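[1] Pasting a predicted model and its sequence here:
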Amino acid sequence: MNLFRWLRPSRPGLNATQQTRLQQLPEPQPLGEGSLRAQRWVVLDLETSGLNLNRDQVLSIGAVVIEDGAIDFSQQFERTLHRTDTKLGPSVLIHGLGPSAIAAGCDPVEALLDFMAFVGDSPLLAFHAPFDQHMLGRALKDSLGYRLAHTFLDVADLAPLLCPQANIREAGLDDWTNHFNLQVGERHHASADALATAELSLILFSRARQQHIDSPLALQQRLNQRKRRQQAPVF
């Protein structure tokens, strides 16, 4: 039995075409020992109805691709999801997704199938990735019965790991883009924030190579080592 097929149960409400698309999604691949430059990364940002991990919903998805050491502008993703039963919190005042935009959004099933087809078997990058990973995973489970198993790396953790001299730990995306003098246009919009995160990621990958961290797997291992040191008890 293929484990990943078993983790994709049929969900009532999906039509035959959607069920076929769900079954055809590729299995995620672990990070390997190839070069950082050769790895395809999907850089993700979500806008949500609020910050409650168990109650709020994904309202929009923005993503760009890093491949061959650069942002590939031919590979971009943006969807606003149609929601009829979501109470909008104060965050809509920040990201600007009002009731009319959400009412005109895409069917969540189709949007999420489109996004996972866009991701393919690639790992994902996000700023404060645990939030995006949890919210995306819950949306996929609720709408598709799909278990998200892709690797996520948190750019908010990579930045202080690779640039300790900056001494701006616990910083937000704005702090890091300002530190590197990145010219960021619109903010608090899924696609724009994904692009800003991708630009920051390219700088961090360059710093990683300068520190002889040459593969995605080595980067993940170095990040895990840092987390273990931070979590170790102090005597």
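    Structure's in. What do you need?

[2] For the rest of this, base every contact and every neighbour count on C-alpha atoms.
    Noted.

[3] Buried residues, the one helix or strand Phe131 maps to. List them.
    Phe131 is part of helix 129-144, with elements assigned from DSSP states H and E. Residues 129, 131-133, 135-141, 143-144 are the ones in helix 129-144 that count as buried (16 or more other CA atoms under 10 Å).

[4] Helix or strand next in line after that helix, which one?
    Next element after helix 129-144 (DSSP H and E): strand 152-154.

[5] Which neighbouring elements make contact with whichever helix or strand comes after that next one?
    On the C-terminal side of strand 152-154, the nearest following helix or strand under DSSP H and E is helix 155-162. Where contact means 3 or more CA pairs under 8 Å, 6 or more residues apart in numbering; DSSP states H and E, helix 155-162 is packed against strand 124-126, helix 190-210, helix 216-231.

[6] got another, please set it beside the one above:
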Amino acid sequence: MAGVTRPLRVLIVDDDALVRAGLSMMLDGVHGISVVGEAADGAEVPEAADRHAPDVVLMDLRMPRVDGIAATRGLRRRDPAPEVIVLTTFDTDENILHALRAGASGFLLKDTPPAQIVDAVRQVASGDPILSPRITRRLMDRAAVQAGAYERARAALGRLSPREGDVVVAIAEGRSNAEIGAALFMSVATVKAHVSSILTKLDLDNRTQIALLAHDAGLA
């Protein structure tokens, strides 16, 4: 929210009263930032947002009734929509990606130093997303692993004939030999021969590994 000259209005959402009190104490002592409200659950967020019109929301992930992902999604549908920084102890890849897809502008761990949390509030209010360095590295590593798996899978499947490739896709779809034969107009014996050839060429042990390879290659 570039150009805002009044204090940045911050709403704190966390089911732990001590965490809320600590964040409120820390942020209310900072020039240009005002903690305008608190909520103890995601279910309280819509009313709190209506009442306080925050610029930035510090959002916990795990809360008893409505979690931080759902609450973030709801906030980002508002007009105007406040920026959301997820502040949590749970840094699994799944949580990070769900939060970002829900529209969070930042993702920080609760052990982040106070000065960095203050900087993050100012940064997202200016329209710049923020991720803790540890999370940025994890996302980069995840992307590299996924990209590598994709390339390896595509290269492996490139050793197959077009017909064998069709069988791989059908296996990834969960079809039986009979169903594959009916779909590809071949006998069950021919399907079995193709499956055996695929396993040999790709040095795999079973159909599940074929399906996983197809998934890595983006074919299923």
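    Thanks, I have it. Remember, it's a predicted structure, so these values are computed and weren't measured experimentally.

[7] Mind checking the TM-score on these two?
    For this chain pair, the superposition-based TM-score is 0.25 by TM-score structural alignment, normalised by the length of structure 2; 94 aligned residues with a CA RMSD of 5.9 Å.

[8] for the helices and strands packed on helix 155-162 of structure 1, which one sits closest to Leu113 of structure 1?
    strand 124-126 (16.1 Å; CA to CA).

[9] most neighbours per residue, which of the helices and strands packed on helix 155-162 of structure 1?
    Most buried of those, by mean neighbour count (mean count of other CA atoms under 10 Å): strand 124-126, with a mean of 24.

[10] Give the other helices and strands that that one contacts.
    The elements that strand 124-126 of structure 1 packs onto, with contact taken as 3+ CA pairs under 8 Å, 6+ apart, are strand 41-48, strand 152-154, helix 155-162.

[11] can you redo these as JSON lines with distance to Ala111 of structure 1 and mean neighbour count?
    Formatted as JSON lines, these follow (distance: least, CA to CA, whole Å; neighbours: other CA atoms under 10 Å):
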{"stretch": "strand 41-48", "distance to Ala111 of structure 1": "13", "mean neighbour count": "27"}
{"stretch": "strand 152-154", "distance to Ala111 of structure 1": "20", "mean neighbour count": "21"}
{"stretch": "helix 155-162", "distance to Ala111 of structure 1": "25", "mean neighbour count": "21"}
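
[12] if I look at the closest residue to Arg122 of structure 2 other than its chain neighbours, how far off is Arg20 of structure 2?
    Excluding its sequence neighbours, the residue lying closest to Arg122 of structure 2 (CA to CA, 6 or more residues apart in numbering) is Leu8, at 7.9 Å. Distance of Leu8 of structure 2 to Arg20 of structure 2, computed by CA to CA, to the nearest Å: 17 Å.

[13] next one: Thr72 of structure 2
    17 Å.

[14] buried residues in stretch 165-182 of structure 2?
    Buried, per 16+ other CA under 10 Å, within stretch 165-182 of structure 2: 165, 167-172, 177, 179-181.

[15] Pull the contacting residues for Ile71 of structure 1.
    64-65, 198-199 (CA atoms under 8 Å, 6 or more residues apart in numbering).

[16] so it sits in a strand?
    Yes. Judged by DSSP: H, G, I helix; E, B strand; the rest coil, Ile71 of structure 1 forms part of a strand.

[17] Make JSON lines out of the buried residues of helix 129-144 of structure 1 and add distance to Ala156 of structure 1.
    Below are those laid out as JSON lines (distance: CA to CA, whole Å):
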{"residue": "Ala129", "distance to Ala156 of structure 1": "8"}
{"residue": "Phe131", "distance to Ala156 of structure 1": "12"}
{"residue": "Asp132", "distance to Ala156 of structure 1": "12"}
{"residue": "Gln133", "distance to Ala156 of structure 1": "14"}
{"residue": "Met135", "distance to Ala156 of structure 1": "17"}
{"residue": "Leu136", "distance to Ala156 of structure 1": "18"}
{"residue": "Gly137", "distance to Ala156 of structure 1": "19"}
{"residue": "Arg138", "distance to Ala156 of structure 1": "22"}
{"residue": "Ala139", "distance to Ala156 of structure 1": "23"}
{"residue": "Leu140", "distance to Ala156 of structure 1": "24"}
{"residue": "Lys141", "distance to Ala156 of structure 1": "26"}
{"residue": "Ser143", "distance to Ala156 of structure 1": "28"}
{"residue": "Leu144", "distance to Ala156 of structure 1": "29"}
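
[18] Can you show me the strands along structure 2?
    Remark: strands assigned in structure 2 by DSSP state E are 8-13, 33-39, 56-59, 83-88, 106-109, 130-131.

[19] I'd like to know how many residues surround Ala155 of structure 2.
    Neighbour count for Ala155 of structure 2, taken as other CA atoms under 10 Å: 12.

[20] shouldn't the residue nearest to Arg122 of structure 2 be in contact with Ser34?
    Yes. Leu8 of structure 2 is within contact range of Ser34, at 5.9 Å (criterion: CA atoms under 8 Å).

[21] Near Val115 of structure 2, how many residues? Count them for me, please.
    Heads up, residue 115 of structure 2 is Ala, not Val. 11.

[22] for Ile61 of structure 1, what are its contacts?
    44-47, 77-80, 190-191.

[23] Ser34 of structure 2 too?
    7-10, 27-28.

[24] same check, this time on Gly165 of structure 2
    Here Gly165 of structure 2 is in contact with Leu157 (CA under 8 Å, 6+ apart).

[25] Done for today, thanks.
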